[in-house]
Structure formats: structure tokens, C-alpha cells
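Engineer: one predicted model, sequence on top.
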Amino acid sequence: MTSPAQPPGESGKPSESASADRVYRSPMAMVGGVLLLGIGLWMGGDAVFRGDGLTPWTALAALLLGVPLVAAFTFRPAVYAGDDRLRVRNPFRTVVVPWAAVAELRSTYSTEVVTRDGAKYQLWAVPVSMRQRKLNVRSGGKHLVGSEATVEELRTLAEQNAVRPTAKGDPEVRWAYGFIVPALVGLVALVVLLALG
């Protein structure tokens, strides 16, 4: 679930952070994404090449809607924890929270970061497992696993790095238009084609 995201600067220049970011992703979501894309492309491709009338165009519109949505919800979510900030990449937006702006990291029914100004952002890449939560409670928190262990790691990083001068600032939110726009175009095309058919 954790892996280095970037190597230190190779050109002799210092990298943005002294160490590589820790990356948290859901491997099961990625496996599910591969399966969904495989099934969708198989069925959609069959309809495009063998269909008649509006069927090929409807299949293309459905693929234009479905592929970005599947990719956004399965492959895109990731959490990057660096020396200065937490970068949360969710399906349709990326949130960058400097460690000094983190008020709390918690795991209830979903994992979320709460900023000092009260904003809450979900960490889609760190899903909560109720089964693992029960095991953690039974062990008295001695053997944290799953999202609980990840949240504890992130809390430790927040405490250690919040004092760094480079870890200050306000949270930033950027929308993932590369996923939003194709899905909306596909949705509009699909609605029009279904209305015509």
C-alpha cells in the first residue's frame, strides 16, 4: 500500500522534498478497475463493430462516459505524504494540505483529513474496513492494520512535519477536468442518442 513516488533529484539539484513521498493506494480498487474496463471495452467494442443503426454510436457514447468514470474511481485515488504536505488525489479533484494546516486525521465510516479552518476532505485511496476496525478494537490498538495503521502513520507525519517552515500555507484544491469533461460529453451524447433511438 506504500511505495516511493519519486526519486531524489538526479541532476545534482535538491528535490522538492528531502525524501520521496509515501504513496497510499487501494490495490483492490485498481484490480476492480481493470476488470470493469475489460468487461466494458469487450462489450462496447462488440457493439461498435457488430451493431447496426445507432447502436455503435450509443456504445461509443457509453464508453466515453464509462471509461473516465471507472478510471477516476479506481486508478486515480491516491494519497501522497511528503515532508511538507499531504496531497490527496480523489476521483475528481486533488487537494494539497500543508502539514501545518492539518487539524486532524480520522477514520470513521470514511478516512478524512480535517483542516484548521474546518474543511473536511475524504481520502478515497484509504478505504475503511469495518472488519479490520473490529480487530483493531479487540487488540486494544496494539496491532493496527489497514486504514487504521495508515491513519496512524499519517498522524505521526503530521505531528513531526507541521513545525517545518516549508510545511506552512493554506490548502489548495484543483479539479480533474481531464476526467470530468469527457464523462460529461459522453453523458450528453448518450442522453441525445437514447432520446433519438
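Structural biologist: Right, received. Where do you want to start?
Engineer: C-alpha only now, for contacts and for neighbours.
Structural biologist: Noted.
Engineer: any idea how far Val173 is from the residue nearest to the spatial centre of the chain?
Structural biologist: Nearest to the mean C-alpha position of the chain, by CA atoms, centre = their mean, lies Pro77 at 1.4 Å. Using CA to CA, to the nearest Å, Pro77 is found at 15 Å from Val173.
Engineer: now the helices for the protein?
Structural biologist: Secondary structure of the chain (DSSP state H): helices at 27-50, 55-74, 130-138, 146-161, 177-196.
Engineer: how big is the angle separating the last one from helix 55-74?
Structural biologist: Spelled out, that is helix 177-196. For helix 177-196 against helix 55-74, the angle by axes from the mean of the first three to the mean of the last three CA atoms, to 10 degrees is 150 degrees.
Engineer: what are the contacting residues of helix 177-196?
Structural biologist: 54, 57-58, 61-69, 72, 92 (CA atoms under 8 Å, 6 or more residues apart in numbering).
Engineer: may I see the ChimeraX selection of the buried members of these?
Structural biologist: Burial among the contacts of helix 177-196 is assessed by 16 or more other CA atoms under 10 Å; the matching ChimeraX selection reads:
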select :57,58,61,62,63,64,65,66,67,68,69,72,92
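Engineer: also this one, for the comparison:
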Amino acid sequence: MTSPNPDSPRPSGPHSEPAYAERAYRSPSALAGGVLLLVLGLWMVGDAAVRGTGRTPWVAVAAMLFLAPLVVAYTLRPAVFAGPRRLRVRNPFRTVTLPWGCVEGVRAAYSSEVFAGGRKYQLWAIPVSLRARKAAARKAARAAAEDPQGRTGATADVSDAAARRAPSDQAVDELRELAERHAEDEGAQGEPSVRWAYEIIAPSAVGAVALALLLGVG
């Protein structure tokens, strides 16, 4: 779910902490589903353009213009980027930038959420799967019961324990750790900022208007 970004900023100076690559969080299942839906949509539009008659090709193109940005918004676009100075949350229709100093908490209950500036922002790229959480809990319980070395929770290997947690819980733990580590950094101070994804909203709105006009014409 995470991947490094080699272009992320790195601190410099004699008292700087060790640099690390910006972490990126995405949902592999959402990416795969989005690609599949876009390929299917393009195939249907192509088929309508070749075999359709009258307004059918234009209706298909307008429908694709309306729906494709929405598919991208909910599947390919969501991502969370965690750098040394800020958390950048890219949700379907907006991007929220949160300096670590303003982050008040990160949690994963029925959804993954970050709290900053007195507001709550969902992390679409880190979906919570109750099924995965239950499977991880069963795996942890089984490992504790069948530990061949008879280790207790205090002596068990930390990496093994982390591997037996749901991916969303692991990701939230990492973000919470980064928030606590950089909360007081001079370069991580500021207020939340929000930018709307007009590159998604505009073409979808144009497609919706075109589709309504085509279907409304007798």
C-alpha cells in the first residue's frame, strides 16, 4: 500500500534528522477496479461509435465524458502522501494539505480519518476492511497460541506482530507516528489548505450537460 517517492524533499544541515522518502498510500484493489472500468467503458464507446446510428455514438461519448472522470475520482485519484513536513490527502474531489503541526490525530474505525484544525478528513486511499481486520486478529491469535518458542506478547518480535495487523491499521499507525515525530518541527507548521479537483469536476459537468441535451432532444 506504500511506496517511496524519490523526489521528496530532504532536510539538510549539520543537525538534520536522517532523510526518508515520501510515503505514498493507495488502494491496489481500487486501482485495479478503476483500470478495468475505464477499459470496459472505452470498449463500449468504441463499439457504439462503429456500430451505432443516429445520436447513439454522441450519447456514448457524452456518457463516457460524464462517467470517466467519476471513475478516476473514486478509484485512481485517491492517495495519501506523507512527507517530513506535511500530509497530503488526495480524495475524489479535493486535495487537503496538512502540515504535521496542525494534525491532531489519525484513526481507523469504520473508515480512516485524520483530524486537523478542528475538522475531520477521510482518507479514501486507506479503506478499512473489517474482514481483513478480523482475519488479521485470527492470525495473531493463532500465532500466539501456536508459538513454538512460547514467547509472550512482551517478547514477541515486533515485525511479526505488525505483519499480523490489517493493512489499514498498519498505515494509520505509520501516519500517527509521523505526526507525533514531526509535530514540533519548524518546517511542519501551518494551517490546513484545501484545493478542489476542477480537473475532475469540469469534464464531468460538461459530459452531464451534453448527455442531458442529447437525451432531451426528441
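Structural biologist: Alright, I've got the coordinates. In this text the structure is predicted, and so the values were computed from the model without any measurement.
Engineer: re the thing from before, and the residue nearest to the centre of structure 1, what does it touch?
Structural biologist: Arg25, Ser26, Val88, Arg89, Asn90, Pro91, Leu123, Trp124, Ala125.
Engineer: nearest to Leu41 of structure 1 among these?
Structural biologist: Pro91 (20.5 Å; CA to CA).
Engineer: can you get me a residue count around the closest one?
Structural biologist: Neighbours of Pro91 of structure 1 under the rule other CA atoms under 10 Å: 23.
Engineer: list the contacts of it.
Structural biologist: Contacts of Pro91 of structure 1 by CA under 8 Å, 6+ apart are Ala72, Phe73, Arg76, Pro77, Trp124, Ala176.
Engineer: and Asn91 of structure 2, by the same measure?
Structural biologist: Applying CA under 8 Å, 6+ apart to Asn91 of structure 2 gives the contacts Ala73, Tyr74, Arg77, Pro78, Ala79, Gln122, Leu123, Trp124, Ala125.
Engineer: TSV for these, including distance to Glu186 of structure 2?
Structural biologist: Formatted as TSV, the contacts of Asn91 of structure 2 follow (distance: CA to CA, whole Å):
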residue	distance to Glu186 of structure 2
Ala73	34
Tyr74	34
Arg77	30
Pro78	28
Ala79	26
Gln122	26
Leu123	25
Trp124	29
Ala125	28
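Engineer: neighbour-wise, which of the residues you listed leads?
Structural biologist: Ala125 leads the contacts of Asn91 of structure 2 on contacts (other CA under 10 Å) with 28 neighbours.
Engineer: what lines up with it in structure 1?
Structural biologist: Under the alignment (TM-score structural alignment), Ala125 of structure 2 pairs with Ala125 in structure 1.
Engineer: contacting residues around its match?
Structural biologist: Taking CA under 8 Å, 6+ apart, one finds Tyr24, Arg25, Ser26, Pro77, Ala78, Val79, Arg89, Asn90 in contact with Ala125 of structure 1.
Engineer: state the distance from the fourth one to Val163 of structure 1.
Structural biologist: The gap separating Pro77 of structure 1 from Val163 of structure 1 is 28 Å, by CA to CA.
Engineer: now do Gly169 of structure 1
Structural biologist: Gly169 of structure 1 sits at a distance of 12 Å from Val163 of structure 1 (criterion: CA to CA).
Engineer: and the closest residue to Pro7 of structure 1 other than its chain neighbours, how many residues sit next to it?
Structural biologist: Closest residue to Pro7 of structure 1 apart from its sequence neighbours, by CA to CA, 6 or more residues apart in numbering: Ala20 at 5.9 Å. For Ala20 of structure 1, the neighbour count with other CA under 10 Å is 19.
Engineer: pretty sure Ala20 of structure 1 sits against Pro14.
Structural biologist: No - the pair Ala20 of structure 1 and Pro14 fails to qualify as a contact (CA atoms under 8 Å) at a distance of 11.8 Å.
Engineer: make JSON lines out of the helices of structure 1 and add distance to Asp117 of structure 1.
Structural biologist: Formatted as JSON lines, those follow (distance: least, CA to CA, whole Å):
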{"stretch": "helix 27-50", "distance to Asp117 of structure 1": "31"}
{"stretch": "helix 55-74", "distance to Asp117 of structure 1": "27"}
{"stretch": "helix 130-138", "distance to Asp117 of structure 1": "28"}
{"stretch": "helix 146-161", "distance to Asp117 of structure 1": "16"}
{"stretch": "helix 177-196", "distance to Asp117 of structure 1": "26"}
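Engineer: most neighbours per residue, which of these?
Structural biologist: Of all the helices of structure 1, helix 55-74 carries the top mean neighbour count, a mean of 21, counting by mean count of other CA atoms under 10 Å.
Engineer: so what touches it?
Structural biologist: 29-30, 32-33, 36-37, 40-41, 44-45, 47-50, 90-92, 179-180, 182-187, 189-190, 193-194.
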